[in-house]
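> Make a model of this:
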Amino acid sequence: MRAPRFLLPVSALLLFPAGCATDPDPAASAAGTVQVDATDDRCAPSRTELPAGVTTLSITNGGRQVTEVYVYDGDRIVTEKENIGPGTSYDLAVDLPAGSYVLACKPGMVGEGIRTELVVSGEGRQEDPAAAQAAQDYRDWVTAQADALVPAVEAFAAAVKSGDVERAKALYAPSREPWERIEPVAESFGDLDPRMDAREADLAAGEAFTGWHRLEKALWTGEDLAALAPVADQLVADATELRQRVPNAVITATSVGNGAKELLDEVATGKITGEEEAFSHTDLVDFSANVEGAAKAFEVLRPLVEQNAPELATQLDERFVAVDAALARHRDGDGFASYDTVEEVDRRELARVVDALSEPLSRLSAAAAA
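Next comes the predicted model:
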């Protein structure tokens, strides 16, 4: 969960979403594409009755605030795009079976947003067996990560409750890695994300500060841990609930591709800037896990990408290698250097390779759906 911000290419270490066009596609009225006019007080799709199957939401932010766009199926997030800056646009592909949905634009990236109902009808095109296999392979991997999350969180919480500060510090970052690898799926259960992963800066007035970052702050600022046992217990309960809810997650080849791009956006908005782990400075552990999750998404989609856009597959291979090499320079034993020791020139290099990967990764979903 992230505080609102407007991103410039991360290679400049400024705030602007890489890969977004500044002008809307003139062919946005084409079949399969729905224009979404998002402003500070408007969320207007060009049509609200859609055929089942893949639709591209061509989102243009004509307002003054950074915005984000969600598609909900009940309380589940089907897809989302954060950090759409003023005057920019973004194409978001979504695969929707017949049913009723809600499109929400959130100016300032806060609140329930401006909402519009969408009605999807028809059977859609027959699913490509390769796409179905990719989605199943990714679901199996997400399930394995959720399985690993629970005992990791249990061990961390036990250390917190026992008052063993050094052990709790050592277990903090590892307990987060499975979450960071599958963060787009985890975030699709919107009530769990703010309880488990909200930073203090993300909180609305009166909202409780819980989860990993509440415990992180206590550990690295010397707070008495005894009073935080309920927070540790709730984190275990939430991790367990996430594992139970993973089988109900909406996972398609398109959502897997979108999720890969979301993970790189997570790196750009929190890890490169050092905002995510403000007290522990374990940002590079999260960075690595986000990249691993994006790489897994590409791995399961590779057969589709090689069939539909072989040049993109080659480019993504090269860019992932570059990111891995840049990260490797900051390894420290089995982990990574504390991010507060990483020099500015090295942060800029990390930002550059992430930015270079982000642009082709933004085309992964479309290539998988072609």
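> from here on, contacts and neighbour counts on C-alpha atoms
OK.
> Check which element follows the top helix by length along the chain along the chain.
In the chain, assigned by DSSP state H, the helix with the most residues is helix 129-162. Counting by DSSP states H and E, the element after helix 129-162 in chain order, helix or strand, is helix 165-181.
> Alongside the first, I'd like the structure of this one:
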Amino acid sequence: MLLLTAACGGGGTDAKSADGPIAVEASDDACKVAKSTANTGNVTFEVTNKGTKVTEFYLYAEGDRILGEVENIGPGLTRRLIVEVTEAGKLQTACKPGMKGDGIRADFTVSGEGRKSTDDNAKLAEATAGYKRFVNSQADSLLTKTTEFVDAVKAGKAEDAKALYPIARTYWERIEPVAESFGDLDPKIDAREDGLEPGQEFTGYHRLEKDLWTTGLQADSAKIADQLLTDVKEIADKAKGVELTPVQLANGAKELLDEVATGKVTGEEDRYSHADLYDFRANVDGSQAAISALRPVIAEKDAALATSLDEKFKALDALLESHRKGDGFKLYTDLTPDEVKALAAAVDALGEPISRVAEVVSK
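Model (predicted):
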């Protein structure tokens, strides 16, 4: 992401770039990046986890703006990250053993004349423009619905706030990769209590979720709600200024599926309200929006991949819709183990073709 982020799967043909893949050896106490320089264009990293902890790898611009990331790299696994870097400058790489903290960082310099892939390809340009329109509309709705949610919390209308909670989060979850790229705003808005860094205050949606469903509204709930709205206003404004690249769209689509696999389908995300299927649906919507924007390019370069994506999205959509209840969804706790297993399998099936999109688009 010069703003969307995430990983491509391992293997396959290298994306076209002035430089080949840069090997990254991550361990529990080191992050060895084979090169500290690259040319503008598509920069590809091959990240191998030789440690004992699950790790992440990031490429940061100034101000800790995330240009690219790959998460959930288990011990012994290798994951690929492609980032389209359109401007020369000083960047940083980082490995995060245990997926926490600021990471083990090193300087990384990109040089050369900046040029965007959309400059010479009308289909790619339309894809990014179309997706940006989607992001803008979701950012507007995020602000509107979060304002309604915050107003209900501050008025002490717990039942109204409970009804608004999953609706407001729908718009957040659809554009989460964009939102995650802005430094510490994402953890302030969306951190779970068990994912807090040392000294980090529990704030945002999930703190209010706990107040509403578990402890009852607290003396500081109104203050937490005000801060949430302030942070969401900032995110919504910044999201509209994002300049996206086609690779970032592809990476973001994969990241949203990873979010489903690691949080929503496990029931960990909305552990107090059990509204996980709303978030699940929203993540899939966001992923599908990015892929739909890129579909003309995907179909032109790899028709079989386009067909596979269509089929896998259709299957997952049908499965999700079978768990509708009224205007919303069943509680996660109402799902049977077999239903959870079927959802997880459908996500995995879709994750495989989506992991190939960034590489196809970058060719």
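> mind checking how far the longest helix of structure 1 is from the chain centre?
15 Å (CA atoms, centre = their mean, to the nearest Å).
> now it and helix 165-181, what's the angle there?
Going by axes from the mean of the first three to the mean of the last three CA atoms, to 10 degrees, helix 129-162 of structure 1 is angled at 160 degrees with respect to helix 165-181.
> Could you point out the residues of structure 1 onto which stretch 66-73 of structure 2 aligns?
Using TM-score structural alignment, stretch 66-73 of structure 2 lines up with residues 77-84 of structure 1.
> meant to ask about stretch 31-45 of structure 2
So stretch 31-45 of structure 2 sits over residues 43-57 in structure 1, by TM-score structural alignment.
> So for the matching stretch, what gets flagged as buried?
By 16 or more other CA atoms under 10 Å, the buried positions in stretch 43-57 of structure 1 come out as 43-45, 50-57.
> go on, stretch 334-352 of structure 1?
Neighbour count says stretch 334-352 of structure 1 has 336-339, 347-352 buried, by 16+ other CA under 10 Å.
> next one: stretch 214-229 of structure 1
214-219, 225, 228-229.
> for those residues, which one is nearest Val36 of structure 1?
Arg214 (36.8 Å; CA to CA).
> Against Ala170 of structure 1, how distant is the closest one?
16 Å (CA to CA, to the nearest Å).
> ok, now Ala326 of structure 1?
In terms of CA to CA, Ala326 of structure 1 sits 24 Å off from Ala170 of structure 1.
> What segments of the stretch 151-300 of structure 2 are strands?
Counting by DSSP state E, counting those that start in this stretch, one finds no strands in the stretch 151-300 of structure 2.
> That one: helices as residue ranges?
158-174, 176-180, 185-190, 204-210, 221-240, 246-259, 276-301 (DSSP state H, counting those that start in this stretch).
> thinking again about what came up before, need the buried residues of stretch 334-352 of structure 1 in CSV (columns: secondary structure).
Converted to CSV, those look like this (DSSP: H, G, I helix; E, B strand; the rest coil):
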residue, secondary structure
Phe336, strand
Ala337, coil
Ser338, coil
Tyr339, helix
Arg347, helix
Arg348, helix
Glu349, helix
Leu350, helix
Ala351, helix
Arg352, helix
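> and of the residues you listed, the nearest to Glu187 of structure 1?
Ala351 (23.8 Å).
> Enumerate every residue touching the equivalent of that closest one over in structure 2.
Applying TM-score structural alignment, one finds that Ala351 of structure 1 aligns to Ala344 in structure 2. When the contact criterion is CA atoms under 8 Å, 6 or more residues apart in numbering, the partners of Ala344 of structure 2 are 261, 265.
> so where is stretch 187-195 of structure 2 in structure 1?
With TM-score structural alignment as the criterion, stretch 187-195 of structure 2 aligns to 194-202.
> likewise stretch 145-158 of structure 2?
Stretch 145-158 of structure 2 maps onto residues 152-165 of structure 1, going by TM-score structural alignment.
> can you list the residues that contact that stretch?
For stretch 152-165 of structure 1, using CA under 8 Å, 6+ apart, the contacting residues are 167-168, 171-172, 174-176, 219, 225-226, 228-229, 232-233, 235-236, 239.
> try 10 Å
With contact meaning CA atoms under 10 Å, 6 or more residues apart in numbering, stretch 152-165 of structure 1 is reached by 151, 166-178, 212, 215, 218-220, 222, 224-240.
> do the same with stretch 131-141 of structure 2
Contacts of stretch 131-141 of structure 2 (CA under 10 Å, 6+ apart): 126, 128-129, 142, 144, 147, 167-168, 170-176, 178-179, 232-233, 235-244, 246, 249, 286, 289-294.
> Buried ones from those, can you make that a ChimeraX selection?
In ChimeraX syntax, the buried subset of the contacts of stretch 131-141 of structure 2 is picked out as below (16+ other CA under 10 Å):
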select :126,128,129,142,147,167,168,170,171,172,173,174,175,176,178,179,232,233,235,236,239,240,242,244,246,249,286,289,290,291,292,293,294
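> about what we covered before: could the buried residues of stretch 334-352 of structure 1 be laid out in CSV, adding distance to Val285 of structure 1?
Formatted as CSV, the buried residues of stretch 334-352 of structure 1 follow (distance: CA to CA, whole Å):
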residue, distance to Val285 of structure 1
Phe336, 6
Ala337, 9
Ser338, 9
Tyr339, 9
Arg347, 14
Arg348, 17
Glu349, 17
Leu350, 13
Ala351, 15
Arg352, 18
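> Check these against Glu80 of structure 1 and report the nearest one.
Ala351 (23.0 Å).
> picking that back up, would you mind getting the average deviation of the longest helix of structure 1 from structure 2?
Once fitted to structure 2, helix 129-162 of structure 1 is off its aligned match by 1.1 Å on average (mean CA distance after the TM-score superposition for structure 1).
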